[in-house]
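Participant: Pasting the sequence and the predicted coordinates here, then a few questions.
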Amino acid sequence: MKARSDELQVFVSVIECGSISAAAEQIGQTPSAISRTLSRLESKLDTTLINRTTRRMDLTEEGRFFFERAKQILAQMDELEEHLSLRHQTPSGRLRINAASPFMLHAIVPWIGEFRQLYPEIQLELNTNDLIIDLLEQSTDIAIRIGDLADSTLHARSLGCSPLNILASPEYLARHGTPTDVDSLAGHVLLGFTQTETLNHWPLRHSEGDRLLIQPGLSASSGETLRELALAGEGIVCLSHFMTHEDIRSGRLQVILTEANNGYRQPIHAVYYRNSQLALRIQCFLDFIQKKLAIYSV
């Protein structure tokens, strides 16, 4: 007997989700049904794909080989079905999107009205979280991630990138003077993040490298809070262009130390689990927002 596509899907889901119970929740089956499918698949192939104990699962060498090929086959099947369905379907249903608060406010919310006019049958649910979430636990279709991606079993699509600028309000600079080089930052109040240390590495070339680890004089956990502090004249900040482009255009914030900036751009990705039932809604949103985000990749 030959393996069926639904058996391949169960096997791949178990590996990507990390457990039979998580895969059962994603697929909508019972854990016992998932276990029976795996046993049936191994019987058909006459080989052990997963070494299972009560505490962990490990792919065998044959299982690793089969996993990679099964993913390719399922991806090709999904792509074929999606191309055919695009001719006949209207995007509809609920689409749950998660992003950090600043990105949601400045890079997604301004375009929602236009998106809803184009796709009135898609019901959007916009959630914010400044920490990385589990898409399955949060029932999320798309999560927007800013910065370099860690290794993941999720599918990722690049949506562009956004420069990091060193910024201060005209009021702050009038009171304290404008820094002329990186060393002169030592005499200023620097606004930084409290939790993620990598976000306090500013893209500034100096005598010891091309990134400067700052010691904040005033810290906050949210980029939006730091933006408001900078607008209030409380110090100098390093923020992404997607959330400050209007402040720069209007003169509320000024870009400084441009000659020392190393030009680093924050990657922007959408991550998601591939699911043929959701692919059309996901595809519509990703195509739409990718075009809009191009204005921030200056």
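Facilitator: Great, that's in hand. Numbers count the residues shown, from 1 in each chain.
Participant: alpha carbons only for contacts and neighbour counts from here, please
Facilitator: Fine.
Participant: all helices of the chain, in order?
Facilitator: With helices called from DSSP state H, the chain shows them at 5-17, 20-27, 31-45, 61-85, 101-103, 112-118, 170-176, 223-231, 241-250, 279-293.
Participant: Nearest approach to residue 271 belongs to which of those helices?
Facilitator: helix 279-293 (10.3 Å; C-alpha to C-alpha).
Participant: now the angle from the closest one to helix 241-250?
Facilitator: Following axes from the mean of the first three to the mean of the last three C-alpha atoms, to 10 degrees, one obtains 30 degrees for the angle between helix 279-293 and helix 241-250.
Participant: Need the residues that contact helix 279-293.
Facilitator: The contact list for helix 279-293 (C-alpha atoms under 8 Å, 6 or more residues apart in numbering) reads 82, 86, 91-93, 95, 107-108, 111, 115, 122, 141-142, 159-160, 270.
Participant: buried stuff in it?
Facilitator: Within helix 279-293, the residues that count as buried by 16 or more other C-alpha atoms under 10 Å are 279-282, 285-286, 289-290, 292-293.
Participant: for those residues, which one is nearest residue 15?
Facilitator: Nearest to residue 15 among the buried residues of helix 279-293, with distances taken as C-alpha to C-alpha, is residue 279, at 20.8 Å.
Participant: Relative to residue 89, how far out is the closest one?
Facilitator: Applying C-alpha to C-alpha, to the nearest Å, the value for residue 279 to residue 89 is 11 Å.
Participant: Next: residue 9.
Facilitator: According to C-alpha to C-alpha, residue 9 and residue 89 sit 24 Å apart.
Participant: want to compare, so here's the second one:
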Amino acid sequence: MGQIEDLRMFVTVVDSGGIARAADVLGIAKSAVSRRLSQLEDRYGMRLIDRQPRTWEVTTAGQELYQRASLMVADAEDLDADFMHAAHSLRGPLRVSVAREFGLSFLKPTLFAFLKAHPQIDMTLDFDDRMADLENENYDLGVRIASDDLDGLVHLPLGVTRHGLFASPGYAAEHGLPETLSDLPKHALLHYGSARRARWEFLREGKTQAVTFQPALNSNNGPFLLDAAAQGLGIIKLPDFMVAEARRAGVVIPVLAQSEMPDFRIQVVYPAGRRINKRMRALIDALQAGCRVLVT
């Protein structure tokens, strides 16, 4: 057996959580997996998995080998997928972490079209606003919205999103609207987050001006906040891609439209050491085409 096959076996053992389950996945005898694992430990001169009658634990050295071997095995599988099927449709796994609200409210048509065009790609999409560790959590790509570049990642631009303040016509009729930034804390403000004292930043003559306030409502769900504003519960700060349809329908109207907020860049990101395979490149191209309207 070659080195890549031995490493693939080791990765399968760790992923499966045991030799017997790995043998089933690989379709070989349990004794063969056990023997090859011992040979791998002999080659490197260290214990990779502590295997006792009531103990099964990957050692520190084994964890390091697993992280590095996972990348090597994935690269080898990508090479096979890219060149063995070069004349055919793209196939293989693709795991992507997507900023939740942007993915669900804007990217769905692009993602659905991509999946229809490449039915043999096994896609895993995680919609989450947390900053996932793309390398250690084995994501191929991430779609992120941030004001600055993220360290250790390659950044490919998709576009820019701008935030604004909005309220329903009913709220404006009942409570009036703020005329200046200093008026904002006098109103019911709906905040994306969980802060007791929230902070919204604005740009004024090239400098940042912050407004701090006690939210009337906190939530980590943008569509819920938009619905709350539509019901007249207060003023929201949300990105343009989330409020575009509600604005066109007259459900919400701009508040302090002359007040400028910092732009946020929408980017495809991946670890700096990651090799781009054809599946990743195809999705990047699709995302960039789908987000052309956001490019400024």
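Facilitator: Thanks, I have the structure now. What you see is a predicted model; the values in this text were computed from it and never measured.
Participant: picking that back up, from the contacts of helix 279-293 of the first structure, list just the buried residues.
Facilitator: Among these, those scoring as buried are 82, 91, 95, 107-108, 115, 122, 141-142, 159-160, 270 (criterion: 16+ other C-alpha under 10 Å).
Participant: okay, the helices of the first structure in a markdown table with distance to residue 192 of the first structure next?
Facilitator: A markdown table is the format used below for the helices of the first structure (distance: least, C-alpha to C-alpha, whole Å):
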| stretch | distance to residue 192 of the first structure |
| --- | --- |
| helix 5-17 | 35 |
| helix 20-27 | 37 |
| helix 31-45 | 46 |
| helix 61-85 | 42 |
| helix 101-103 | 15 |
| helix 112-118 | 30 |
| helix 170-176 | 16 |
| helix 223-231 | 7 |
| helix 241-250 | 16 |
| helix 279-293 | 25 |
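Participant: middle-most residue in the first structure, spatially?
Facilitator: Centroid-nearest residue in the first structure, with C-alpha atoms, centre = their mean: residue 145, separated by 2.0 Å.
Participant: which residues sit in contact with residue 93 of the first structure?
Facilitator: Applying C-alpha under 8 Å, 6+ apart, the residues near residue 93 of the first structure are 121-123, 281.
Participant: Count the neighbours of the closest residue to the residue nearest to the centre of the first structure other than its chain neighbours for me.
Facilitator: Leaving aside its chain neighbours, residue 145 of the first structure sits nearest to residue 269 (5.2 Å; criterion: C-alpha to C-alpha, 6 or more residues apart in numbering). Neighbour count of residue 269 of the first structure, defined by other C-alpha atoms under 10 Å: 23.
Participant: so residue 269 of the first structure makes contact with residue 155?
Facilitator: No. In this structure, residue 269 of the first structure is not within contact of residue 155 by C-alpha atoms under 8 Å, at 9.8 Å.
Participant: what about residue 150 of the first structure, distance to residue 221 of the first structure?
Facilitator: As for residue 150 of the first structure, its distance to residue 221 of the first structure is 21 Å (criterion: C-alpha to C-alpha).
Participant: sorry, that was for residue 167 of the first structure
Facilitator: Distance from residue 167 of the first structure to residue 221 of the first structure, by C-alpha to C-alpha: 18 Å.
Participant: And the two? Which one has more around it.
Facilitator: residue 167 (26 against 13).
Participant: Give me the aligned partner of that one over in the second structure.
Facilitator: Here residue 167 of the first structure is matched to residue 165 in the second structure, going by TM-score structural alignment.
Participant: what's around the nearest residue to that match once chain neighbours are set aside, how many residues?
Facilitator: Leaving out its chain neighbours, the residue that sits closest to residue 165 of the second structure by C-alpha to C-alpha, 6+ apart is residue 237, at 4.6 Å. Residues lying near residue 237 of the second structure (other C-alpha under 10 Å) number 22.
Participant: Likewise for residue 37 of the second structure?
Facilitator: 21.
Participant: Who are the contact partners of it?
Facilitator: Residue 37 of the second structure touches 6, 9-10, counting by C-alpha under 8 Å, 6+ apart.
Participant: can those go into a markdown table with extra columns for distance to residue 209 of the second structure and neighbour count?
Facilitator: Output for those, formatted as a markdown table (distance: C-alpha to C-alpha, whole Å; neighbours: other C-alpha atoms under 10 Å):
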| residue | distance to residue 209 of the second structure | neighbour count |
| --- | --- | --- |
| 6 | 58 | 18 |
| 9 | 57 | 22 |
| 10 | 55 | 25 |
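Participant: Closest to residue 230 of the second structure out of those?
Facilitator: Distances from residue 230 of the second structure to the contacts of residue 37 of the second structure, taken by C-alpha to C-alpha, are shortest for residue 10, at 54.6 Å.
Participant: Can you tell me how far the residue lying closest to that closest one once chain neighbours are set aside is from residue 63 of the second structure?
Facilitator: Computed as C-alpha to C-alpha, 6+ apart, the closest residue to residue 10 of the second structure that is not its neighbour in sequence is residue 37, at 6.8 Å. Using C-alpha to C-alpha, one gets 14 Å for the distance from residue 37 of the second structure to residue 63 of the second structure.
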